[in-house]
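In: What follows is a predicted structure for the sequence shown.
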Amino acid sequence: MTSGEVLLKICKSFAKINRLQWFCGSLFKRFEVESKEFF
């Protein structure tokens, strides 16, 4: 399991809370940008 998958799993469990969903969305965008630099 990658850190991205773990993050997605955590975010899905908090999806009912709108603020956390927005936070996870912005976090994921940042993570995708960083992962492109690594791979």
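Out: Everything's here; your move.
In: contacts, neighbours, all on C-alpha from now
Out: Noted.
In: Let me know the helix or strand that the spatially most central residue of the chain is in.
Out: By Cα atoms, centre = their mean, the chain has its centre lying nearest to Phe28, at 3.5 Å. Of the helices and strands defined by DSSP states H and E, Phe28 is found in helix 18-38.
In: In addition, the following structure is provided for comparison:
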Amino acid sequence: MTDHSTSQDQDSLVDAWAIFMLILIAVSTAVFWVSQQ
């Protein structure tokens, strides 16, 4: 049970990091694109 809960939390953490990284990449791309204009 503990292992299952731990893996569940790990998945949530990975999802949060994936979303954070996507937002970071999107913002970086937008800033780069604007700076190139």
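Out: Perfect, I can see it now. Everything numeric in this text was worked out from a predicted model, so none of it was measured.
In: And the TM-score, once the two are fitted together?
Out: Superposed pair, TM-score by TM-score structural alignment, normalised by the length of the second structure: 0.55. Supporting alignment: 23 aligned residues with a Cα RMSD of 0.7 Å.
In: The residue nearest to the centre of the first structure matches what in the second structure?
Out: Counting by TM-score structural alignment, Phe28 of the first structure lines up with Val14 in the second structure.
In: Ok, Arg19 of the first structure next?
Out: Aligned partner of Arg19 of the first structure by TM-score structural alignment: Ser5.
In: any idea how far that match is from Leu24 of the second structure?
Out: To Leu24 of the second structure, Ser5 of the second structure is 28 Å away according to Cα to Cα, to the nearest Å.
In: cool, and Phe32 of the second structure?
Out: Distance, Phe32 of the second structure to Leu24 of the second structure, using Cα to Cα: 12 Å.
In: next one: Trp33 of the second structure
Out: For Trp33 of the second structure, the distance to Leu24 of the second structure - Cα to Cα - is 14 Å.
In: Same check on Trp17 of the second structure?
Out: Distance of Trp17 of the second structure to Leu24 of the second structure, given as Cα to Cα: 10 Å.
In: repeat for Thr6 of the second structure
Out: Applying Cα to Cα to Thr6 of the second structure and Leu24 of the second structure gives a distance of 27 Å.
In: list the contacts for the residue nearest to the centre of the first structure?
Out: Phe28 of the first structure sits next to Gly4, Leu7 when contact means Cα atoms under 8 Å, 6 or more residues apart in numbering.
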